[in-house]
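> please work out how this folds:
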Amino acid sequence: MESQTIQSIALMLGAGWASGINLYAAMLVLGWMGMSGQVDLPPGLEILSNPMVMGAAGLMFVVEFFADKIPGLDSLWDGLHTFIRIPAGALMAAGAAQGLDMGSAGELVGLILGGGLATTSHVSKASTRALINTSPEPVTNWTASVTEDVAVVGGLWTALNHPWLFVLLLTLFILLAAWLLPKIWRLLKAAGKTLTTWFRRSPPAAEHNPSTGE
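As a prediction, this is how the structure comes out:
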C-alpha cells in the first residue's frame, strides 16, 4: 500500500512537472505506457491511452519538435504555451491524484501542486531559452531542446519505476530553479537594456568640412 501511495504521488508530481516542459511528450509517454500495460493509469489519466488523444498529442509533438529548435520561434511558442502547459499540467496532476483515493481533496491538492510545478518548469524552460537566444549560434538551442525532451521521458519513467528517486531529483530541480531563475532574469534584463541602448543610439553627427563650410 505504501509503495502504491508513493508511486501515485510521484506520478502526480511528475505529470505536473513534465507538462510544463513538453506537454505533448508527457501525454504520449503516459498514454503509451498505459496502453501497453506497463502501468495502470488512474481513472483521471486513462483518456491519455485513447488512440485519438495519442494521435493528436503525437501531431502536436512533431510540430513542437521543430518549432522548439528554431531560435526566436521557440520563445514565441513558449509564450503561447504559457496558457496551455500550466492549466494542462494542473489537470493532469489532478487526474493522477485519483490514484491516492482521497476523493475531491486529493484532486484539489493535485491541481494546486501540479499547477505550481508546471509553472516552475515552464518558466525555467522559457527563461533559459530566452537567454540562450541572445546567442546567434543554433547548436545550444538544439542541445537544450533535445535535453528537455529526454528529461521528460526519463523523468516520467523514473517517477513510475523509482518514485523515491524521482521525488529527490524533483526537489533538487526546485531548489536549482529557485537559485538560478533570479540570475537568468538579471542577465535577460541586462541584455534587454543593451539592445535598447543599441537601437536608440543616435547616428553620428556629420563631420564639419572647413573648405566647404559644411
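
> for the rest of this, base every contact and every neighbour count on C-alpha atoms.
Fine.

> just checking, what packs against the longest helix along the chain?
Using DSSP state H, we find that the single longest helix of the chain is helix 163-200. In terms of contacts (3 or more CA pairs under 8 Å, 6 or more residues apart in numbering; DSSP states H and E), helix 163-200 is packed against helix 2-35, helix 103-132, helix 139-161.

> among these, which is nearest residue 76?
helix 103-132 (9.3 Å; CA to CA).

> if we can go back for a sec, and among the helices and strands packed on helix 163-200, the most buried is which?
Ranked by mean neighbour count, the helices and strands packed on helix 163-200 are led by helix 2-35 with a mean of 24 (mean count of other CA atoms under 10 Å).

> now that one: how far from the chain's centre is it?
In this view, helix 2-35 has its centroid 13 Å away from the chain centroid, taken as CA atoms, centre = their mean, to the nearest Å.

> same deal with stretch 93-104?
Its chain's C-alpha centre and that of stretch 93-104 lie 22 Å apart, by CA atoms, centre = their mean.

> kindly report the same for stretch 21-38.
15 Å.

> re the thing from before, indicate which one of the helices and strands packed on helix 163-200 is closest to residue 70.
If you check each of these against residue 70 by CA to CA, helix 139-161 wins as the nearest, at 7.5 Å.

> summarise which helices and strands that closest one is packed against.
helix 2-35, helix 103-132, helix 163-200.

> could you dump these to TSV with distance to residue 151?
TSV is the format used below for the helices and strands packed on helix 139-161 (distance: least, CA to CA, whole Å):
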stretch	distance to residue 151
helix 2-35	8
helix 103-132	11
helix 163-200	11
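
> buried ones in the longest helix of the chain, by neighbour count?
Within helix 163-200, the residues that qualify as buried are 163-164, 166-167, 170, 173, 177, 181, 184, 188, counting by 16 or more other CA atoms under 10 Å.

> now do the buried residues in the helix or strand hosting residue 92.
Using DSSP states H and E, the element containing residue 92 is helix 82-96. By neighbour count on 16+ other CA under 10 Å, the buried set for helix 82-96 is 82, 85-96.

> what's next to that helix, contact-wise?
By CA atoms under 8 Å, 6 or more residues apart in numbering, the list of residues contacting helix 82-96 from outside reads 8-9, 11-23, 41-45, 106-119, 122.

> between it and helix 103-132, how many degrees?
140 degrees (axes from the mean of the first three to the mean of the last three CA atoms, to 10 degrees).

> gap between helix 82-96 and the chain center?
With CA atoms, centre = their mean, you get 11 Å for helix 82-96.

> what's the angle from it to helix 2-35?
Counting by the same axes, to 10 degrees, helix 82-96 lies at 120 degrees to helix 2-35.

> want to put them side by side, so please do this one too:
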Amino acid sequence: MLELLTGTGLALAAGLNAWIPLVVIGALDRFTGLIDLPPGWAWLSNEWVLAILVVLLVVEFIADKIPGFDSVNDIVQTIVRPTAGGLAFGSGVSATTSAVTDPEAFVASQDWVPVAIGVVLALLVHLAKAVARPVINTATAGVGAPVASAAEDVGSFALAFAALLAPLLVVVGIVLIVTMVVVLVRRRRNRRSRHPQTAA
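Just a heads-up that it's a prediction; the model follows:
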C-alpha cells in the first residue's frame, strides 16, 4: 500500500514538473541513506544522469515562468512529463525494467504495469495544468504565470519528498490536486455561462 502511495506521489509530482521527482529520487539515493533504489533503477543516481536531470530541471524551471512560452513548453512536456511519471512510479514501487531484451517476456511479466500507471497519472495532472495555464495567463495578463509555475514547482517538490519520506501525506496531495481541478472546471463553466459568445 505504501509503495503505491509512493509511486502515485512521484507520478503526480512529475505531472507538475517532469524533472523534480527524478532529481529528488536520484539525489536521495546517491547522497543520503533515506532511500535505496532497486538495481533496475540505480542509473537514476548516476552522477552524469543527475547532472543532465538538473540542467533539464533548470531549463523547464525558467521556460515555465515566461507567459506564452509556458504554453509552448506544456506542448513539449506532453510527452516528457508522462514519461517521467512512468519512470518515477516504476522506481517508487520498485519495478524492474532495467533492460527489455524480450518485449514479449516484459509484457508477460507485468513489469510494465507500474510504468503505465505512472504515465496515466502524470498525464492527467499535466493536462489539467496545460488547460489551466492559458486561463491564468489571460485572467492576469501574464502576471500569474510565474506565480502559478512557482506554486507548481513547490507542489512537485512537496509531493516528491512526501512520497519518499511520508507516503501517507500523498493522500493530502491527491485531495488538493482534485480540489484544484474541480475549482478550475467550475470557474471555466461559470465564465462560459456568463460570456457564451466569448467561449464560442
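
> related to what we said a few turns ago, what's the helix holding residue 92 of structure 1 aligned against in structure 2?
Using TM-score structural alignment, helix 82-96 of structure 1 corresponds to residues 78-92 of structure 2.

> the matching stretch vs structure 1, average distance?
Aligned to structure 1 and superposed, stretch 78-92 of structure 2 gives a mean residue distance of 1.9 Å (mean CA distance after the TM-score superposition for structure 1).

> same question, stretch 117-135 of structure 2
Stretch 117-135 of structure 2 differs from its equivalent in structure 1 by a mean of 1.2 Å after superposition (mean CA distance after the TM-score superposition for structure 1).

> which stretch of structure 1 lines up against that stretch?
Taken onto structure 1 by TM-score structural alignment, stretch 117-135 of structure 2 occupies residues 113-131 there.

> can you check stretch 147-166 of structure 2 too?
Using TM-score structural alignment, stretch 147-166 of structure 2 lines up with residues 143-162 of structure 1.

> and the contacts of that stretch?
With contact meaning CA under 8 Å, 6+ apart, stretch 143-162 of structure 1 is reached by 7, 10-11, 14-15, 18, 21-22, 25-26, 29-30, 39, 68-69, 129, 165-167.

> in stretch 53-70 of structure 1, which residues are buried?
Within stretch 53-70 of structure 1, the residues that count as buried by 16+ other CA under 10 Å are 54, 57-58, 61, 64-65, 67-69.

> corresponding residues in structure 2 for stretch 24-36 of structure 1?
Stretch 24-36 of structure 1 corresponds to residues 19-31 in structure 2, going by TM-score structural alignment.

> compared with structure 1, how much does that stretch deviate?
Its aligned residues in structure 1 lie a mean 1.2 Å from stretch 19-31 of structure 2 after superposition (mean CA distance after the TM-score superposition for structure 1).

> try stretch 152-163 of structure 2
Averaged out, stretch 152-163 of structure 2 is 1.1 Å away (mean CA distance after the TM-score superposition for structure 1).

> please state the offset of that stretch from the chain centre?
Centre-to-centre, stretch 152-163 of structure 2 and its host chain are 9 Å apart (CA atoms, centre = their mean).

> so where is stretch 42-58 of structure 2 in structure 1?
Mapping stretch 42-58 of structure 2 onto structure 1 (TM-score structural alignment) gives residues 46-62.

> centre of the chain versus the matching stretch, how much separation?
On the basis of CA atoms, centre = their mean, stretch 46-62 of structure 1 sits 18 Å off its chain's mean C-alpha point.

> tell me the average deviation of whichever strand or helix holds residue 63 of structure 1 from structure 2 after fitting.
If you go by DSSP H and E, residue 63 of structure 1 is part of helix 51-67. Mean deviation of helix 51-67 of structure 1 relative to structure 2 after superposition (mean CA distance after the TM-score superposition for structure 1): 1.1 Å.

> contacting residues around the very next helix or strand once past that helix?
Once helix 51-67 of structure 1 ends, the next helix or strand along the chain (criterion: DSSP H and E) is helix 73-80. With contact meaning CA under 8 Å, 6+ apart, helix 73-80 of structure 1 is reached by 67-68, 122, 126, 129-130.

> the same query, at a cut-off of 7 Å, please.
Residues outside helix 73-80 of structure 1 that contact it (CA atoms under 7 Å, 6 or more residues apart in numbering) are 67-68, 126, 129-130.

> so which of these comes closest to residue 34 of structure 1?
Distance to residue 34 of structure 1 across those (CA to CA) is lowest for residue 68, with 26.6 Å.

> ok, residue 131 of structure 2 to residue 149 of structure 2 distance?
Taking CA to CA, to the nearest Å as the measure, residue 131 of structure 2 falls 13 Å from residue 149 of structure 2.

> kindly apply the preceding question to residue 120 of structure 2 instead.
Computed as CA to CA, the residue 120 of structure 2 to residue 149 of structure 2 distance reads 21 Å.

> again with residue 47 of structure 2
Distance of residue 47 of structure 2 to residue 149 of structure 2, given as CA to CA: 27 Å.

> ok, residue 56 of structure 2 next?
The gap separating residue 56 of structure 2 from residue 149 of structure 2 is 16 Å, by CA to CA.

> what number of residues lie near the closest residue in space to residue 42 of structure 1 that isn't next to it in sequence?
Closest residue to residue 42 of structure 1 apart from its sequence neighbours, by CA to CA, 6 or more residues apart in numbering: residue 99 at 5.2 Å. For residue 99 of structure 1, the neighbour count with other CA atoms under 10 Å is 24.

> residue 99 of structure 1 against residue 8, yeah?
Yes: using CA atoms under 7 Å, residue 99 of structure 1 is in contact with residue 8, at 5.6 Å.
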